[in-house]
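Peer 1: For reference, the sequence and a predicted model appear below.
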Amino acid sequence: MTTPRIAIAGAGLGGLTCARVLQQHGFTDVTVFERESSPDARQQGGTIDLHADSGQQAIRAAGLYDQWRALARFEGQEQRKVDHATAALVEHEPAEGDFRPEIDRGQLRGLLLDSLAPGTVAWGLGVTGAAPHEVTLTDGTTATFDLVIGADGAWSRVRGAVSAAVPRYTGVLFVEVRHDGDEALLDLTGQGTMVADHDGLMLWSQRSSGDHIRAYACLRAPEDWQPSTADLLDVYADWHPSLRAFLRGEPVHRPLYALPVPHRWDPTPGVTLLGDAAHLMPPLGVGANLALQDAAELALAVARDGVDEGVRAYESVMVPRAVDFAERTEAGLLDMVPARPVRV
């Protein structure tokens, strides 16, 4: 029996997990197309928590559970909430159990990459367009496959093969500021995540391995506003000085986008989507876990039922689940950052 040829667009966590699980089940003709030139072409982001009922199950399916546990930070489950005006601790959830330990995105991506057969990822060769059974690549060539999987994120080039939907600005802007080894900020953050909110503004910080911190100012603002540090300090003027210190540094502007809710499409033989390509939603703690869950379930369904029937079985579960989470995160974002635009 001929092994199906499978193309995966995007070497993010979802695409790599899908490739790994497929290879675990004997699929030898799997290619992951990635436009970045190498695994180290850019910094891979902060920390993510893998949930026991989704992300961790995907890692089990990939045969990497023990290796993941060796890297996971169980202490990273700690959550702290502080008062915006005094920085005093008002809520505390200690790190207990193993439902959602943290791991750096780069560490998890490296674990997945190292698990793949040599040559699985075609670096520097991205997907610029897709149709059922076909991809167009950045070098201008086209190639045909039994299945094309869009794991290429928010601005997916594969999505257009099944849906005309495009991400929309949510009205919420995240501004990221990174810190390394600042003891005062580490103490406030704790081992995991710290949050403070007041009058439509939010500030949260996350600790990664190596005493790195990523802090985020979260506010409603125009999509094209790119506040400076001085602008942020002005917006957060009545916050405690120890919290405003999180905002001092090089700002990285991250407007939040989401696909329309609900996002559905007609089953289309030869192509499917997973992760943000299928259900981009606000980053409220479920996106990476859903991408991993999608990836493992898709691979397992194809291994069990064959390409076409497997994809239909996968989409029949994935799409309703994604719609449910998208509705909840849409409501959660409004609750987290109420509709009070900052005057700029």
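Peer 2: Thanks, I have it.
Peer 1: Every contact and neighbour count from this point should use C-alpha atoms.
Peer 2: Noted.
Peer 1: just checking, residue 26 is part of a strand?
Peer 2: No - counting by DSSP: H, G, I helix; E, B strand; the rest coil, residue 26 is not part of a strand but coil.
Peer 1: check contacts around it.
Peer 2: Taking Cα atoms under 8 Å, 6 or more residues apart in numbering as the definition of contact, residue 26 has no neighbours.
Peer 1: do the same with residue 122
Peer 2: Neighbours of residue 122 in contact, by Cα under 8 Å, 6+ apart: 31, 32, 33, 34.
Peer 1: and it, what helix or strand is that in?
Peer 2: strand 121-123 (DSSP states H and E).
Peer 1: And residue 19, by the same measure?
Peer 2: helix 13-24.
Peer 1: Just give me how far that helix sits from the chain centre.
Peer 2: Distance, stretch centre to chain centre, for helix 13-24: 16 Å (Cα atoms, centre = their mean, to the nearest Å).
Peer 1: How about stretch 203-210?
Peer 2: Relative to its chain's centre, stretch 203-210 lies at 16 Å (Cα atoms, centre = their mean).
Peer 1: Show me what the strand or helix carrying residue 107 is packed against.
Peer 2: Remark: residue 107 resides in helix 105-115, with elements defined by DSSP H and E. Applying 3 or more Cα pairs under 8 Å, 6 or more residues apart in numbering; DSSP states H and E, we find helix 105-115 packed against helix 13-24, helix 65-71.
Peer 1: can you list these in JSON lines and add mean neighbour count and distance to residue 169?
Peer 2: Compiled in JSON lines, those are given as follows (neighbours: other Cα atoms under 10 Å; distance: least, Cα to Cα, whole Å):
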{"stretch": "helix 13-24", "mean neighbour count": "27", "distance to residue 169": "23"}
{"stretch": "helix 65-71", "mean neighbour count": "14", "distance to residue 169": "34"}
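Peer 1: For residue 267, find the nearest of those helices.
Peer 2: Each of the helices and strands packed on helix 105-115 was scored for nearness to residue 267 using Cα to Cα, and the closest is helix 13-24 (19.3 Å).
Peer 1: Below is structure B, check it against A:
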Amino acid sequence: MKEASVPPSHARISIVGAGPGGLTCARILQRHGIPVTVYDRESGPDARDQGGSLDLHADNGQIALRAAGLLEEFFRLARPEGQEMRKLDLTGKLTAHLVPEPGDRFKPEIDRGKLRELLLGSLAPGTVRWGCALDGVGGPADGPRRLHFADGSTVETDLVIGADGAFSRVRPAVSDAAPQYSGVSFLEAWFDDVDNRHPGIAELVGPGGAHAADGLRAMFAQRNGGDHIRVYLIQRVPAGWIRAGGLSPDDTRALLLERYGHWAPGLLAMITDNDGPYVDRPIFALPVPHSWAHNPTVTLLGDAAHLMPPLGVGVNLAMLDAADLAAAVAGADTIDDAVRRYEKTMLPRSIDMARHLEGAAEHLLSDR
């Protein structure tokens, strides 16, 4: 019997990446009584900031949480008021305002860190192995596979699930595709204790998000939990422009003030008054369409499979992928059958969405 024909209940299943997609998949597999191990390169769950707020949609992310048995806990942690969206002109005047109806839970916001805590807390102790930086996947296509880690250790496994993000180390086992720079970058700035220390910014942004653009550059500010706001300054710039230019934080701020100089002082405060450093986040995407020939022992989910511009679909699709894959594994006779069933659903869905969002990072700069 080939390794790919191992029944899921007896298979060694390895998920690489402890983000929302990987953890959701692990949780649902465990609910079905299927053992799984998650490997993550970070030293622990608190090794780095997990990023800002995200919205989980009723027609994808929430479906996954329901399958994970965590939907009601999510609603207790989420911020439905975070669905409010504001559009501002360059004077800071409100030109459009979307306010959610009372009881609207279609896409409430939750901090990424809170979502990760929820998912981690739902797993059996020891499920996640921290400090395991993957170098690559070896072994024959029909298994067993071997995970090679940066510290020289290896693990033999029957199914490798790549949930390790944009620059996945699992992806090369099935695809030669590499993320390409979109030409657009986000520069992230943080604001803490905003109602007391940054009341003008807090008033402009409100409980959800606020966006302003002039056709060449844009600004998106988003309320997070704990009285925090994150601001993303959006520009067409070369990848790594700060490092390549040797710009200090003061140089960067001066250049931003020059580029945004015609914007209102209240908006410019989002450039000048941030707490801590700027964080450069160039936007990458995988080629469209992205697919691969079926491999019976390796598959991908989330950004590893279909990296797209950050327009509210990434985490939602990753979690839906995770739910579909876990259900396929639980319902199949063999690992090979499970991977086929999952990819038959996931690949067309992700290709359709990627085509819809292709080049959409540019739309963030539009003043229309």
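Peer 2: Thanks, I have it. Note that the coordinates shown come from a computational prediction; the quantities given were computed from them, not determined experimentally.
Peer 1: TM value for the aligned chains?
Peer 2: After superposition, the two chains reach a TM-score of 0.95 (TM-score structural alignment, normalised by the length of the first structure), with 336 aligned residues with a Cα RMSD of 1.2 Å.
Peer 1: ok so, going back, quick one: distance of the helix or strand following the strand holding residue 122 of the first structure to the chain centre.
Peer 2: Next along the chain after strand 121-123 of the first structure, taking DSSP H and E as the criterion, comes strand 127-131. What separates the centre of strand 127-131 of the first structure from the centre of its chain is 21 Å, taken as Cα atoms, centre = their mean.
Peer 1: same question, stretch 57-71 of the first structure
Peer 2: What separates the centre of stretch 57-71 of the first structure from the centre of its chain is 18 Å, taken as Cα atoms, centre = their mean.
Peer 1: Show me what residue 71 of the first structure lines up with in the second structure.
Peer 2: Aligned by TM-score structural alignment, residue 71 of the first structure pairs with residue 77 of the second structure.
Peer 1: Quick one: residues contacting its match.
Peer 2: Residue 77 of the second structure sits next to 110, 114 when contact means Cα under 8 Å, 6+ apart.
Peer 1: same deal with residue 202 of the second structure?
Peer 2: Counting by Cα under 8 Å, 6+ apart, residue 202 of the second structure has contacts 194, 195, 229.
Peer 1: what range in the first structure does stretch 294-312 of the second structure sit on?
Peer 2: Mapped onto the first structure using TM-score structural alignment, stretch 294-312 of the second structure covers residues 267-285.
Peer 1: again, but for stretch 175-185 of the second structure
Peer 2: Alignment of stretch 175-185 of the second structure against the first structure: residues 163-173, by TM-score structural alignment.
Peer 1: Now do the buried residues in the matching stretch.
Peer 2: Neighbour counts over stretch 163-173 of the first structure (16 or more other Cα atoms under 10 Å) mark 166, 167, 170, 171, 172, 173 as buried.
Peer 1: Over to stretch 42-52 of the second structure?
Peer 2: Residues of stretch 42-52 of the second structure classed as buried by neighbour count (16+ other Cα under 10 Å): 42, 45, 52.
Peer 1: and if you look at stretch 116-133 of the first structure?
Peer 2: Neighbour-count burial for stretch 116-133 of the first structure, with 16+ other Cα under 10 Å as criterion, is recorded at 116, 120-133.
Peer 1: quick check, nearest of the buried residues of stretch 163-173 of the first structure to residue 204 of the first structure?
Peer 2: Looking across those and measuring by Cα to Cα, the closest to residue 204 of the first structure is residue 173, at 13.1 Å.
Peer 1: Give the aligned equivalent of residue 45 of the first structure in the second structure.
Peer 2: Aligning on TM-score structural alignment places residue 45 of the first structure opposite residue 51 in the second structure.
Peer 1: check contacts around its match.
Peer 2: 111, 112, 113.
Peer 1: Make JSON lines out of these and add neighbour count and distance to residue 344 of the second structure.
Peer 2: Formatted as JSON lines, those follow (neighbours: other Cα atoms under 10 Å; distance: Cα to Cα, whole Å):
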{"residue": "111", "neighbour count": "20", "distance to residue 344 of the second structure": "32"}
{"residue": "112", "neighbour count": "21", "distance to residue 344 of the second structure": "29"}
{"residue": "113", "neighbour count": "19", "distance to residue 344 of the second structure": "32"}
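Peer 1: before we move on, back to that, what does the helix holding residue 107 of the first structure correspond to over in the second structure?
Peer 2: Residues 112-122 of the second structure are where helix 105-115 of the first structure lands, counting by TM-score structural alignment.
Peer 1: Quick one: distance of that stretch to the chain centre.
Peer 2: Offset of stretch 112-122 of the second structure from its chain centre (Cα atoms, centre = their mean): 14 Å.
Peer 1: In it, which residues are buried?
Peer 2: Using 16+ other Cα under 10 Å as the test for burial, stretch 112-122 of the second structure gives 112, 113, 114, 115, 116, 118, 119, 120, 122.
Peer 1: Excluding sequence neighbours, find me the nearest residue to the last one.
Peer 2: With Cα to Cα, 6 or more residues apart in numbering as the criterion, residue 122 of the second structure has its nearest non-adjacent residue at 6.7 Å, and that residue is residue 27.
Peer 1: One more: the fifth one?
Peer 2: Leaving aside its sequence neighbours, residue 116 of the second structure sits nearest to residue 20 (Cα to Cα, 6+ apart; 6.3 Å).
Peer 1: And that neighbour, what's its match in the first structure?
Peer 2: In the first structure, residue 20 of the second structure lands on residue 13 (TM-score structural alignment).
Peer 1: doesn't residue 107 make contact with its match?
Peer 2: No - Residue 13 of the first structure lies out of contact with residue 107 (Cα atoms under 8 Å); the separation is 10.7 Å.
Peer 1: In the second structure, which residue is most central in space?
Peer 2: Closest to where the C-alpha atoms of the second structure average out (Cα atoms, centre = their mean) is residue 315, at 4.6 Å.
Peer 1: so which of the buried residues of stretch 42-52 of the second structure would you say is closest to residue 69 of the second structure?
Peer 2: Nearest to residue 69 of the second structure among these is residue 45, at 21.5 Å by Cα to Cα.
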